[in-house]
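Student: Fold the following and give me the result.
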Amino acid sequence: VIRVMKKLAQVHPNLDSTQRSLVVDAYTNLANEACAARKTLDGCSSALAALSAEPACSSEEQGAEKSAVAESEEQSLSRDGEEKQTREEAALSTLKTLGLGLVSATQLHEFTAFFEFCVNLYKQRVTDDLFALNEDVDRFVLGVLLPQAENHEATAAYQQLRGDVSRHTAALTKNAEIRRRMEERALRAYESALQSTEQDDELKVTPLHLGIVLNYGVLLKSINQGQQTNRAIELIAAAFRYSVENMYHVRNEEEYQRVLVILSLLRDNIEKWCAETGRTDVQALLGMDYRSLSSGQSLDAGSTASFA
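Tutor: I've put the predicted structure just below:
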């Protein structure tokens, strides 16, 4: 899809809304796949670390341990027996994570160093691929799409794409300088996107604008060791209150449902972040209209929001 859209953009760079959605969705799916792969690999790393902490044992020792457990169960469930059962359950979970139950603990212990090397190598490959994707997005958006964007909505969509991919790239990289650069790029992209949507009143209560606010808030909270959490709270709370008060601007039922879902995510973040920072003004942040809306219509209805 991306290759086709790039060829099309060379001839007709002013993409319509359908073509624009194809470009954004294609890049977004690739970034999401990279993040999902990294999450899986992080789980493997944790499982390998847990496995390394456990001493390896032979099949005879495993059989002796099973017999001991059986005898212990016949006698009584002592504290030692419970601890052993907990360790066995953890080992079983590790086996399922690493070998899907097809590889024994002894085999995993024997090749732990090799597995750790492979996982770390794959992690770096995923990070490198996402970085390359991010650079590709930046060149395509800045060099081709943005100069020909037909309206504020198109400009905001392209800038959000830049912000989202840069934010995820920053989250995966271990290089402090690259992380800082990607975070700054994401901040600038989100700020530019918000400037575009705020110039058009019809865009202020749309999935596009609220999605930008949501992701921008997540980025603000994640950088500088959470020093901008209060700023993130105020940002998303202001968007939440405005949207609740102006729901009549929503253009159709499908968009209405998507707006409700993102409002639910905004509300959840406000409540969670206030709890983390000790703030007690949640109801004031959400606004008086929140109670009447949530009592008559659930903010959790509808489909899931993309790329939050």
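Student: switch to C-alpha atoms for all contacts and neighbour counts from now on
Tutor: Will do.
Student: which of the residues in the host helix or strand of Tyr290 are buried?
Tutor: If you go by DSSP states H and E, Tyr290 is part of helix 289-296. Neighbour-count burial for helix 289-296, counted by 16 or more other Cα atoms under 10 Å, picks out Tyr290.
Student: packing partners for it?
Tutor: Counting contacts by 3 or more Cα pairs under 8 Å, 6 or more residues apart in numbering; DSSP states H and E, helix 289-296 packs against helix 229-245.
Student: And the helix holding Tyr290, how far out from the chain middle?
Tutor: Between the centre of helix 289-296 and the centre of its chain there are 28 Å (Cα atoms, centre = their mean, to the nearest Å).
Student: What is the burial count for Ser17?
Tutor: 12 (other Cα atoms under 10 Å).
Student: any idea how far Tyr190 is from Tyr27?
Tutor: Using Cα to Cα, to the nearest Å, we find Tyr27 at a distance of 17 Å from Tyr190.
Student: One more, please, to line up against the first structure:
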Amino acid sequence: MPTFEHLSCPIDKQPLSSQGRSLVCSNGHSFDIAKSGYINLLPVQNKRSKDPGDSKEMVSYRQSFLNLDHYFPIVKHIIDQWPSALIDSSPCRVLDAGCGEGYYLHHLAAEFVKHNVALQRVGLDISKWAVTAASKRDKDATWIVGSNASLPMPDDCLDVVLCLFGFPVFSEFARTLSDKGYLLLVESGADHLLELRQILYPSIHPYKATHSEGIEGFELISESSLHYPFRLDSQEEIQHLLCMTPHIHKASYDGKEAVKLLNTINLTAHVNFRWYQKTTKEDHNAT
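Tutor: The predicted model follows:
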């Protein structure tokens, strides 16, 4: 069962403590735990829209596609590249920052059990629909509706932050990671879903690597990539994939109509992985 420990009030940063089915801070701000087991720590004043993040429909499409396990090799690759220093840190305190409907965090824990590695897991997403789905999938993690821009947790409380195809806020990641804590960025590579993009767009923009100049407060310790084929065998599967990506909003009408004519498609998954370690003031002074 989720413990909801070590969380902070999103309004005044005070520690939150359990009172029945609520979390309460010393100033009286109260947040109810939902029936499915998540907590909403995204105050109205921090929302940029009435219903931020992925819609209920988009979350459903993503869940349907991910449950086909075409992206399960990503989980395996993360485990294969997991820093050895974290294997001895048990339970390892992990935040999935932008967790979506919980696919990766859930499967990481299930696979790590086979290696006798325990994870203390927190998943956070700005979409209440995504977090609702995650909390129904996995009852053993702590699921939070919140924003990477203001993580509702204290300083130095995490061993690992995962940001998988999400929107990183490095200052918040550095604040909440312990000294020498780790950050994993997982992003699409140049060839990711290339075959689909070639149908959707008249031309493909050149690929530009992100954060090539480095990230303040972090040291790059390893990088790798995963490149493999997979196949979708129905128009429904193809639409579920399309509708969970930004391409559903960016592509032209003609491109999306062309995709509707497909009943099968061979695709490429190309994913880049970069592990960073938090640096301290002492590290900067040493260099």
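Student: What does the superposition give as a TM-score?
Tutor: Once superposed, the chains reach a TM-score of 0.25 (TM-score structural alignment, normalised by the length of the second structure), with 123 aligned residues with a Cα RMSD of 6.7 Å.
Student: what does the helix holding Tyr290 of the first structure rub up against?
Tutor: Outside helix 289-296 of the first structure, the residues that touch it by Cα atoms under 8 Å, 6 or more residues apart in numbering are 241, 244-245.
Student: returning to that earlier point: compare Tyr27 and Tyr190 of the first structure (neighbour count), which wins?
Tutor: Ranked by neighbour count (other Cα under 10 Å), Tyr27 of the first structure and Tyr190 place Tyr190 first, with 27 against 21.
Student: helices or strands next to the helix or strand encompassing the more buried one in the packing?
Tutor: Taking DSSP H and E as the definition, Tyr190 of the first structure sits inside helix 176-198. Helices and strands touching helix 176-198 of the first structure, by 3+ Cα pairs under 8 Å, 6+ apart, are helix 152-172, helix 207-222.
Student: what angle sits between it and helix 152-172?
Tutor: Helix 176-198 of the first structure and helix 152-172 meet at an angle of 160 degrees, taking axes from the mean of the first three to the mean of the last three Cα atoms, to 10 degrees as the criterion.
Student: Show me how far helix 176-198 of the first structure is from its chain's centre.
Tutor: 16 Å.
Student: Touching it from outside, list them.
Tutor: By Cα under 8 Å, 6+ apart, the surrounding residues in contact with helix 176-198 of the first structure are 152-153, 155-160, 162-167, 169-171, 173, 203-204, 209, 212-213, 216, 219, 223.
Student: Buried residues in it, which are they?
Tutor: Residues 179, 182-194, 196-197 are the ones in helix 176-198 of the first structure that count as buried (16+ other Cα under 10 Å).
Student: Then stretch 153-165 of the first structure?
Tutor: Result for stretch 153-165 of the first structure [16+ other Cα under 10 Å]: buried residues 153-165.
Student: and Tyr216 of the first structure, how far is that from Val4 of the first structure?
Tutor: According to Cα to Cα, Tyr216 of the first structure stands 30 Å off from Val4 of the first structure.
Student: Could you check which of these two is surrounded by more residues?
Tutor: Comparing Tyr216 of the first structure with Val4 by other Cα under 10 Å, the one with more neighbours is Tyr216, at 28 against 9.
Student: Not counting residues beside it along the chain, what's closest to the more buried one?
Tutor: Tyr190 (6.1 Å; Cα to Cα, 6 or more residues apart in numbering).
Student: How about Phe230 of the second structure?
Tutor: Nearest non-adjacent residue to Phe230 of the second structure (Cα to Cα, 6+ apart): Leu267, at 5.4 Å.
Student: Count the residues that sit near the one you found.
Tutor: Count around Leu267 of the second structure with other Cα under 10 Å applied: 17.
Student: Please, which helix or strand holds it?
Tutor: For Leu267 of the second structure, the host element (DSSP H and E) is strand 265-278.
Student: who are the neighbours of that strand, in terms of helices and strands?
Tutor: Using 3+ Cα pairs under 8 Å, 6+ apart, strand 265-278 of the second structure sits against strand 177-188, helix 194-200, strand 218-232.
Student: quick one: contacts of it?
Tutor: The contact list for strand 265-278 of the second structure, computed with Cα under 8 Å, 6+ apart, reads 74, 174, 177-196, 217-233, 238.
Student: what's the angle from that strand to strand 218-232?
Tutor: Strand 265-278 of the second structure and strand 218-232 meet at an angle of 160 degrees, taking the same axes, to 10 degrees as the criterion.
Student: Following element in sequence after strand 265-278 of the second structure, please.
Tutor: Tracing the chain C-terminally past strand 265-278 of the second structure and defining elements by DSSP H and E, one meets helix 281-286 next.
Student: Give me the three-state assignment for Thr132 of the second structure.
Tutor: Three-state call for Thr132 of the second structure (DSSP: H, G, I helix; E, B strand; the rest coil): helix.
Student: Surely it and Asn40 touch.
Tutor: No - with contact defined as Cα atoms under 8 Å, Thr132 of the second structure does not count as touching Asn40 (10.0 Å).
Student: ok, these two, which is more surrounded?
Tutor: Thr132 (25 against 20).
Student: any idea how far the more buried one lies from Val122 of the second structure?
Tutor: Counting by Cα to Cα, the gap from Thr132 of the second structure to Val122 of the second structure is 14 Å.
Student: likewise Lys76 of the second structure?
Tutor: Counting by Cα to Cα, the gap from Lys76 of the second structure to Val122 of the second structure is 20 Å.
Student: Same drill for the two, tell me which one is more crowded.
Tutor: Set side by side, Lys76 of the second structure and Val122 show more neighbours around Val122, with 22 against 15, by other Cα under 10 Å.
Student: Could you say which helix or strand holds the more buried one?
Tutor: strand 119-125.
Student: just checking, what packs against that strand?
Tutor: By 3+ Cα pairs under 8 Å, 6+ apart, strand 119-125 of the second structure packs against strand 92-97, helix 103-113, helix 128-137, strand 142-145.
Student: Next, the angle from the helix holding Tyr290 of the first structure to helix 229-245.
Tutor: Going by the same axes, to 10 degrees, helix 289-296 of the first structure makes 60 degrees with helix 229-245.
Student: Alright, calling it a day.
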